[in-house]
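Asks: What follows is a predicted protein model with its sequence.
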Amino acid sequence: MHTRCLISVLYGDYDLIPRRNLWGALCNLSAVISDEPWLVLGDFNAVMDDSEVHGRAEDTSVSMTEFRTCIRDSGLVQLPFTGCPFTWHNCSEGPRSLWKRLDRMLVNTIWMDAWPSSSYISVLPSTSDHSPLILTGMDRGTAMYETVCKLKLLKAVFRQQKKLKGNLTENVKQAKNFLDKAQALFTTYKEDIFLDLVKSCRRVYSVAVKLEISMLQQRAKMERHPP
């Protein structure tokens, strides 16, 4: 059993030319990492084929071909995943809405030999336009990793609440939105990590509702008894 693994976290530039430099660097790195488990994850800012795009997008055939070639030449394979098939949204609605699978985890064959049941979960985005990715199915460190990811999700909830503290009605809407997403995740995966997330989001929603009710009561009192 391996006691050491290598993890590379990357970000692919939006423009094609700088991404080519990244693909070259990744291929060069793969030549150095030849006998250890290797995980590559992040926002690649590229898709592999048209099935990873939902909505109207520009022609990216050259980008897709170069991305597939990089993965092949680096000796990497896609780690199996469950959850949302698209990991990025342009935050638009109607005909302008666009979803893409820009975030993923790739591994070498030595990683799969070490952890053949490993995979990851693509979680629905909350306040970010990108989906969190949760690594699962490993013999070591999985519980701690999932806990860290759960805390990152909760930070987004509390950050949004703090940002909108001056608008209590909007707080309620946001908190309800977070709660609905958390419940959907638990319904889909039936895992304790998402049950904990539901409980935390429910507490946030409860506090938001109480604050809004208090505000409405004070407003009504002032209208009945103006100064």
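Replies: Noted; the coordinates are in hand.
Asks: alpha carbons only for contacts and neighbour counts from here, please
Replies: Fine.
Asks: ok, longest helix in this protein?
Replies: helix 192-224 (DSSP state H).
Asks: for that one, the distance to its chain's centre please.
Replies: 26 Å (CA atoms, centre = their mean, to the nearest Å).
Asks: Would you mark the buried spots in that helix?
Replies: 193-195, 197-198, 200-202, 204-205, 208-209, 211-212 (16 or more other CA atoms under 10 Å).
Asks: ok, the closest residue to L26 other than its chain neighbours to A175 distance?
Replies: What sits nearest to L26 in space, not counting adjacent residues and going by CA to CA, 6 or more residues apart in numbering, is S74, at 6.7 Å. Between S74 and A175 the computed distance is 43 Å (CA to CA, to the nearest Å).
Asks: cool, and E36?
Replies: Distance from E36 to A175, by CA to CA: 43 Å.
Asks: Which one's more surrounded, the two?
Replies: A175 (24 against 17; other CA atoms under 10 Å).
Asks: V9 is in what secondary structure piece?
Replies: strand 6-11 (DSSP states H and E).
Asks: hmm, I was thinking of L106
Replies: Using DSSP H and E, L106 falls in strand 103-108.
Asks: related to what we said a few turns ago, pretty sure the residue nearest to L26 is touching S30, no?
Replies: Yes - between S74 and S30 there is a contact at 5.4 Å, judged by CA atoms under 8 Å.
Asks: Put this next to the previous one:
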Amino acid sequence: MRVKTPNLGKVYLNLCPGWCLTHNNAHHDNGRIVIGWCPCSFHVNILSMSSQFIHCEVKPTQGGKGFFCTFVYGFNEISSRGALWDGIREIAKKVEGGWVLMGDFNDLSSVDDRIGSTVRVAEIRPMMDCLNECGLTDVKASGKYFTWTNKQEGTARVFSRIDRVIANSIWLDSFDQAAVTFLPEGDFDHTPVVLRVYEVPLIKRPFKFCMWCYYSSMMDAVKEAWRQPVQGCHMYQVVEKLKRVKGVLRTLKKQGFGEAERDLIQATEEFTMIQDKLHENPGNIECIEQERIVRGKVQRAKKCVQAMLQQQAKLNWLKCGDENTRIFYQAIKARRRQNRIHAIHNEQGESVETHEKVSTAFLEYNKNLFTGKEQQQVVLSTLIERGKSITEEHKRIIMCPVTKEDVRRVMFSIPDDKAPGADGFNSCFYKKCWEIVGD
């Protein structure tokens, strides 16, 4: 908020009575930033300020995670914003914990951040360099992409994305349910910005077959569940047996079977202990044999962890390896944040934000889309004749009986890391258990 000094009294009296407010008017004559907070909800400690930012520490009064927050209002001139980037760099050196910055930076970080006027690389470089050096990225946002307009007519109209909310990785990990909404600007030239941390919905996670194929006990469990007879047609038998397998695997997971990372830690510790004994007694045949056995356990545990992480991260281009574990985790977190939908407009144009209402909006839209009236327009035969059509040979191939070998060939051609079906089983399950489930 930008308020000149003579008007501050009106703000204190009329805007959010009972709130605490502070400003940086001492650093600029025209007044640039005013921030307010409810003292019943937050403790705010002002750490530093300048003519272009106010930096503070925020702590909830009811407990919870505290963080650092910087409110920004950058100058219009490129040369004047140099002090802003230097100030942010200095803060980054001192910050130890979550840090979020928000406001009008009056600058661009991409050539796509403005239309109606040319964007030069030299113009975006100062902000890009600062964000990269400080490890800052945009918080997931929805709503209006361009946050400012000059309100001019015709070809003179310019749209820019100069207002933003950015944070470091610690803040993003601490508040992974946070999302930014850029509202319509109305009569103003800037769009209002709302940063909100949504409540985590308690929902049951669907079954997903992942890294179990590396465990020998999984094969025994699948074999036991699959051999139990089921009455009905072939398709019904397959579906029911898959349900049984799913239940068995879930039971194994509850018993600690699915804790791949824990298994890796325990196997690694055991491996280290045996190697220490072997160094004390290099000729011990028993220790040499134990080292060989435990090495196999460590390798299997690593494969399980990497398979799990790779599937969750959807990084098909990245090969499994110890050096990639951090990349996997970062990609998983970024993917989960990006895939979350906290708010949406339903078919009536209303904005809904709760998990139940968002789910209902998706269901209603797709129900109306796929259960609407059938198309009554007749397709002209002349249009069909212009395109390609199947031949008699194609018909013969299509009508041929499907053999077990055909199913096997298609199944084994699907990569292991492809998304599973609606039942949660991917091609990796069928490949590993083909001798059991193939018939």
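Replies: Yep, that arrived. What you see is a predicted model; the values in this text were computed from it and never measured.
Asks: where does the TM-score land?
Replies: The TM-score (TM-score structural alignment, normalised by the length of structure 1) is 0.59; 147 aligned residues with a CA RMSD of 2.4 Å.
Asks: Now for the residue nearest to L26 of structure 1, how many residues are close by?
Replies: S74 of structure 1: 21 neighbours (other CA under 10 Å).
Asks: Trace it over to structure 2, please.
Replies: Using TM-score structural alignment, the partner of S74 of structure 1 in structure 2 is C134.
Asks: I'd like the distance between that match and M128 of structure 2.
Replies: 10 Å.
Asks: Report how many residues lie close to F429 of structure 2.
Replies: 18.
Asks: sec struct for it, please.
Replies: helix (DSSP: H, G, I helix; E, B strand; the rest coil).
Asks: Quick check: the gap between it and L383 of structure 2.
Replies: Where L383 of structure 2 is concerned, F429 of structure 2 sits at a distance of 44 Å (CA to CA).
Asks: Now check structure 1 for the residue matching K151 of structure 2.
Replies: Per TM-score structural alignment, K151 of structure 2 is aligned with C91.
Asks: What range does whichever strand or helix holds M218 of structure 2 cover in structure 1?
Replies: Assigned by DSSP H and E, M218 of structure 2 belongs to helix 216-226. Mapped onto structure 1 using TM-score structural alignment, helix 216-226 of structure 2 covers no residues at all.
Asks: what's downstream of that helix, the next helix or strand?
Replies: helix 234-254.
Asks: So which elements touch that following helix?
Replies: helix 216-226 (3 or more CA pairs under 8 Å, 6 or more residues apart in numbering; DSSP states H and E).
Asks: Quick one: work out the angle between the helix it packs on and helix 234-254.
Replies: 140 degrees (axes from the mean of the first three to the mean of the last three CA atoms, to 10 degrees).
Asks: which parts of helix 216-226 of structure 2 are buried?
Replies: By 16+ other CA under 10 Å, the buried positions in helix 216-226 of structure 2 come out as M218, V222, K223, A225, W226.
Asks: Would you map the strands across structure 1?
Replies: 6-11, 38-43, 53-54, 76-78, 81-83, 88-89, 99-100, 103-108, 119-122, 133-136 (DSSP state E).
Asks: Quick one: the residues in structure 2 that the last one pairs up with.
Replies: If I follow you right, that is strand 133-136 of structure 1. Using TM-score structural alignment, strand 133-136 of structure 1 pairs with 193-196 in structure 2.
Asks: compared with structure 1, how much does the matching stretch deviate?
Replies: Following the fit onto structure 1, the mean deviation recorded for stretch 193-196 of structure 2 is 1.1 Å by mean CA distance after the TM-score superposition for structure 1.
Asks: rewinding a little: in contact with the match of S74 of structure 1, which residues?
Replies: Contact analysis of C134 of structure 2 by CA atoms under 8 Å, 6 or more residues apart in numbering lists I88, R89, A92, N168.
Asks: any idea how far D35 of structure 1 is from L135 of structure 1?
Replies: According to CA to CA, L135 of structure 1 and D35 of structure 1 sit 22 Å apart.
Asks: who's more crowded, these two?
Replies: L135 (20 against 12).
Asks: Switch the strands of structure 1 over to a markdown table; also include distance to L185 of structure 1.
Replies: Output for those, formatted as a markdown table (distance: least, CA to CA, whole Å):
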| stretch | distance to L185 of structure 1 |
| --- | --- |
| strand 6-11 | 25 |
| strand 38-43 | 21 |
| strand 53-54 | 21 |
| strand 76-78 | 23 |
| strand 81-83 | 9 |
| strand 88-89 | 17 |
| strand 99-100 | 19 |
| strand 103-108 | 19 |
| strand 119-122 | 10 |
| strand 133-136 | 13 |
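Asks: Quick one: closest of the ones you listed to K162 of structure 1.
Replies: Shortest distance between K162 of structure 1 and the strands of structure 1, using CA to CA, is found for strand 88-89: 23.6 Å.
Asks: which other helices and strands contact the closest one?
Replies: strand 99-100.
Asks: Show me what the strand it packs on is packed up against.
Replies: Using 3+ CA pairs under 8 Å, 6+ apart: strand 99-100 of structure 1 touches strand 53-54, strand 88-89.
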